[in-house]
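Participant: Whatever this is, show me its structure:
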Amino acid sequence: EYLQQYRGEHDIRTTWQARERIVVGLTGGPEGRTLIRRAARLAEKGAGGEVLAVYIAASDGLKAVSPKELAVQRTLVEDLGGTFHHVIGEDVPSALLEFARGVNATQIVLGVSRRRAWQYVLGPGVSATVARESGPDLDVHIVTHAAAAQGRGLPIARGARLGRARIVWGWLVGVAGPALLTLLFKTVVPDLGLANDMLLFLTFTVAAALLGGMLPALASAAFGSLLLNYFFTTPMHRLTISDPKNIVAIVIFAGVAVSVSSVVDLAARRTHQAARLRAESEILSFLAGSILRGENSLDALLERLRETFAMDSVALLERDGEVEPWSCAAAVGGPPVGRPEDADVDIPVGDNLALVLSGRALRAEDRRVLGAFAAQAVVALDRQRLVGQAEEARKLAESDRFRTALLAAVSHDLRTPLAGIKASVTSLRSHDVAWSETDRDALLEGIEEGADRLSALIGNLLDMSRLNTGTVVPLIRETDLDEVVPMALGGVPEGSVELDIPETLPMVAVDRGLLERIVANIVENAVKYSPEHRSVLVSASSLHDRVELRVVDRGPGVPDAAKGHIFEPFQRLGDAPRGAGVGLGLAVARGFTEAIGATLTAEDTPGGGLTMVLTLPRTATGPPASPAGHGAG
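Facilitator: The predicted model follows:
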């Protein structure tokens, strides 16, 4: 998204080969499945390759394709990890190249043309045109398939909106055809009679109407009438007719030619309208289906609209009132316009919303589809905001639950050390009892232990608050576990932990301070639940691109069903007297672990107990791992 925005802001049209993006051109025929699979294999060869299948429906007509086949191909490309796109374009090769450059594609996969050999007289075909016009920044793969050169069946006429090539061919057939036919009759073919001559001339008029529309057909009818009069009726080589029967024949010929031209042109217009409606219905069907399946976010919906009409940018603008300035609710493509008046196309949606498009002007008939897109965009915007409000409500409910649980959990854990500190201080200040040095040391030790418990509790509460508010920003750098782990054990009793950290262990890429807190919380939890006179083992090893730190205890262990819950706040393993604390240690450790890009999981210790496995990303440099280690108590 940011790359597309940068390219749009700097008017960059050429392809940036940041990674392989392979566009598959689909015709709706069965060969599309072969092309999609070939593109998927090409994408697998490049790291992070992406497949984008596109079906282009010409706005002036639509080939007789099977919606079921298109649906099958869409499912196939999505199953292979790609995306399916439906685009309207005036000219299929140009629309395909414009789409490919718009998505920064590096390769295009097309099938061998299904045209028969004689059809190449009318043009080179889509594949050849795309290959010729792709330029040096796009590689074009033309793939053979079972349907090659088998034809397409009867194509739907393109109707009133004809391309330049078809209009030129219409004029050539309508004007040059009768002239060549006259030359042929006068030099080679014997006299066939005026009736047969008129039928053959009428054939060129009908062909001109089919190819170029009304004007070439009318010109062909007029030109044919003149040729028949000049070369085939007496007196010859004069624009006069002596036989009344020939006058009637020429008039009937002209009338039939004009009538046939009108009927053919009207049929082409009706076909164009039907094809246009079919194209619109297919796009709206895809749109409605994806909306009902919940696949389209607002941004995805606007991106589909931008692709469909080949626009530079699409935005949904809103304002609070008629006098308030417009603000952008969502936008895709290049920089959006600030007001509907500045856009090439704008669709008002109520009084305070407008769908605006920049890039080119669209025809009036396109506004039907735009209106449907605009209505769906408003629905998507409302749904997006409802989802946001629901998420906010969920967070508020979670925060309330957290506060309630916090108050319930810390009420005892705060009161107990405070009561002990208060009792020890009161005893020391009392003049009624003469305390020995041993008693005074015991009371001071109790005060120190209570203060340490309060400090640890408050530290965990602050850490949990930082995690909940998202204010933990790790500073990732190379760190040596051999230095961090011993520092993390300062709060545990001496002799309760055994270290097995190889000196040649690779460096890890973590936040040093957060890693120290993670290890401290895990080890303190292990020591808390370990039997007396059984030390906790902290070992480390290197595995490929990661380093594993294991904290092994011989305590009661945790059932498999409860392993996923021990990392939640306020979870404690039973009600053992030594299990003091509010149950935040492992929750804080898991939160910090995710913040530095590591993982923390729980496993059973063989023979009984629990093993915490901290998996850390290793750096690219550093000495190889060694099986040797050192112990510390």
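Participant: contacts and neighbour counts: CA atoms only from here.
Facilitator: Fine.
Participant: Downstream of the lengthiest helix in the chain, the next helix or strand is which one?
Facilitator: Determined from DSSP state H, the single longest helix within the chain is helix 367-429. The helix or strand immediately downstream of helix 367-429 is helix 437-469, counting by DSSP states H and E.
Participant: list the buried ones in that next one?
Facilitator: By 16 or more other C-alpha atoms under 10 Å, the buried positions in helix 437-469 come out as 443-444, 446-447, 450-451, 453-454, 456-457, 460-461, 463-464, 466-467.
Participant: quick one, the longest helix of the chain and helix 437-469 angle?
Facilitator: 170 degrees (axes from the mean of the first three to the mean of the last three C-alpha atoms, to 10 degrees).
Participant: Give the other helices and strands that helix 367-429 contacts.
Facilitator: helix 244-292, helix 298-309, strand 345-349, helix 437-469 (3 or more C-alpha pairs under 8 Å, 6 or more residues apart in numbering; DSSP states H and E).
Participant: As a markdown table, the ones you listed with distance to residue 159 would be great.
Facilitator: Output for those, formatted as a markdown table (distance: least, C-alpha to C-alpha, whole Å):
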| stretch | distance to residue 159 |
| --- | --- |
| helix 244-292 | 4 |
| helix 298-309 | 20 |
| strand 345-349 | 26 |
| helix 437-469 | 62 |
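Participant: Would you do the same for the sequence below? I want to compare the two.
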Amino acid sequence: MSRGSWTVRPMPLWDADDMEQRGGVPASTSRLSPGRRRVGLIGSVAGPVVFTLAVLPWRGDADLGAVLPAYFLLVVVAAVLGGMGPGLLAAIASFLLANWFLTRPFDTLAVDRSDALAQLVVFVVVAVLVSLVVEAGARTRAVAARRVAETEVMSRLARSRVGSTSIEEVLTETMQLFELDGVVFTPPDGPVDAVSVGVRSGSEPTHLIETTAGSTLETWGTPSFADDLHLLRSLADASDRAWHEQLLEREASRAAALDEADRVRTALLAAVGHDLRTPLAVIKAAVTGLRSDEGSWADGDREDLLETADDSVDRLTSLIDNLLAMSRIEAGALLVRLEPVALVEVVSRVLIDRDDVTIEVPDDLPLAMADEALLERVLVNLVDNAVRHGGGVTEVVARVQADSVDVAVIDHGPGLPANRSSDPFTAQSGSDRVGTGAGLGLAIVGGLVRAMSGTVEATSTPGGGATVTVRLPVKAP
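Facilitator: I've put the predicted structure just below:
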């Protein structure tokens, strides 16, 4: 959105139906359209002339009191169509035509009868008064229509729920009401956070309205009427309220996000406590046993204890790596380098020492756009999770789609628990599978895949188990 200008155009007489059709605020004066004024002016002259020519053949027999009401009707029609000016012009034209052509002596402005003179004078006075009354009625209707429109606008803004009306909506409402090309709202913080709607047509604003809170509302274009400025000030105050309500909404959303992050972090720390303590306890027991002076350990038993401690260290290292990766994902500090990657090579490196996983990855798969190191972490987490909880043989299957490459890790275990089935790739749910500690494995998978512009989904494996499918975009040809 950009900055704008304000244009005030002539408007016809306004009533409730006009406001609904036009959608703007009517003027408080009876400003008529140029076309309507032209019709009124033409009628103010043409009407009396045509009527005079029509009755001229019978002027000797026609009574002046009988023809003056017809002239009076023409004056009323001219005033209604064109306003006070055409009404007065019709009254003068009717007086002159009736006096010259229809009042004895004919073809002169002299009047030889006092009753005829009285009729003409009364006609002119009444015609002028009617023109003024019609004009005053038009003004009253315009003022009433404007008050209704102003009340409706301010009532609608007042009824809106706090934070439900944005500053952009208020500015757009202002543009529609006054037929503006654009407005600019500048909050107290300065022009850096200014909000603009429309196109600014000049360098200097025509109107600069300041609110009590220090905000400003600027417009460009034709100077406004006093009543327009009154409503514009009210809308400037409404813009200021909408701005501050928007700030409150942002602060509330930020606070809610921080609360949620704290809750998730607390839940994660509580959940990983078990996974951290278990390998530490195993390592402690193995080291304590090996250092014990009581008895001697056979070479096979010593080797088993060392292997157990080594496995626990690897498990602990993997858990800490996952925690660090999760913190980087949540902080938005994850570095991603997308490049063409051969999936068959990545899968082979990840599963080179695994004899409990079957691989079905064609050699002719197109290159996928991914970060090779992050993709390896994704596959390691998915395979470890599937082997640990799946039972039976775990499968890794890759397929090419129209514009992506899918890698599916399939297990035949109990499947995902119900509390994680809606979104298993977040840390909020607490655990990867029933009975495990941390919800880091799948949560990290989801974060890493999304960072690589891919998608991930979990479905049920036919016959039982879970299938996690990672979808990555293919390299553009």
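Participant: Centre of the chain to the longest helix of structure 1, how far?
Facilitator: 30 Å (C-alpha atoms, centre = their mean, to the nearest Å).
Participant: how big's the offset between it and structure 2?
Facilitator: Aligned to structure 2 and superposed, helix 367-429 of structure 1 gives a mean residue distance of 3.8 Å (mean C-alpha distance after the TM-score superposition for structure 1).
Participant: Can you say which helix or strand has the most far-flung residue of structure 2 relative to its centre in it?
Facilitator: When each C-alpha in structure 2 is compared with the mean C-alpha position (C-alpha atoms, centre = their mean), residue 112 comes out farthest, at 78.3 Å. Using DSSP H and E, residue 112 of structure 2 sits in no helix or strand.
Participant: how about it, what's its match in structure 1?
Facilitator: Per TM-score structural alignment, the equivalent position to residue 112 of structure 2 in structure 1 is residue 242.
Participant: Contact partners for that match?
Facilitator: 234, 235 (C-alpha atoms under 8 Å, 6 or more residues apart in numbering).
Participant: go with 10 Å
Facilitator: Taking C-alpha atoms under 10 Å, 6 or more residues apart in numbering as the criterion, residue 242 of structure 1 is in contact with 233, 234, 235, 236.
Participant: The last one - nearest residue in space that isn't next to it in sequence?
Facilitator: For residue 236 of structure 1, the nearest residue in space outside its immediate sequence neighbours is residue 230; the separation is 5.9 Å by C-alpha to C-alpha, 6 or more residues apart in numbering.
Participant: Touching, the one you found and residue 239? I think so.
Facilitator: Yes - counting by C-alpha atoms under 10 Å, residue 239 is a contact partner of residue 230 of structure 1 at 5.4 Å.
Participant: Looking at the two now, which is surrounded by more residues?
Facilitator: Just comparing residue 230 of structure 1 and residue 239: by other C-alpha atoms under 10 Å the higher neighbour count belongs to residue 230, 17 against 14.
Participant: Which position in structure 2 pairs with the more buried one?
Facilitator: Checking TM-score structural alignment: residue 230 of structure 1 goes with residue 100.
Participant: Can you tell me how far the residue farthest from the centre of structure 2 is from residue 106 of structure 2?
Facilitator: As for residue 112 of structure 2, its distance to residue 106 of structure 2 is 10 Å (criterion: C-alpha to C-alpha, to the nearest Å).
Participant: Am I right that residue 469 of structure 2 sits in a strand?
Facilitator: Yes - under DSSP: H, G, I helix; E, B strand; the rest coil, residue 469 of structure 2 sits within a strand.
Participant: what's around it, how many residues?
Facilitator: Per other C-alpha under 10 Å, the neighbour tally for residue 469 of structure 2 reads 21.
Participant: what's the answer for residue 385 of structure 2, then?
Facilitator: For residue 385 of structure 2, the neighbour count with other C-alpha under 10 Å is 17.
Participant: repeat for residue 80 of structure 2
Facilitator: Residue 80 of structure 2: 21 surrounding residues under other C-alpha under 10 Å.
Participant: quick check, it in a strand?
Facilitator: No - applying three-state DSSP, one finds residue 80 of structure 2 to be helix, outside a strand.
Participant: Can you find the partner of it in structure 1?
Facilitator: Residue pairing (TM-score structural alignment): residue 80 of structure 2 is matched to residue 210 of structure 1.
Participant: Comparing stretch 440-450 of structure 2 with structure 1, how large is the average distance?
Facilitator: Mean deviation for stretch 440-450 of structure 2: 1.5 Å (mean C-alpha distance after the TM-score superposition for structure 1).
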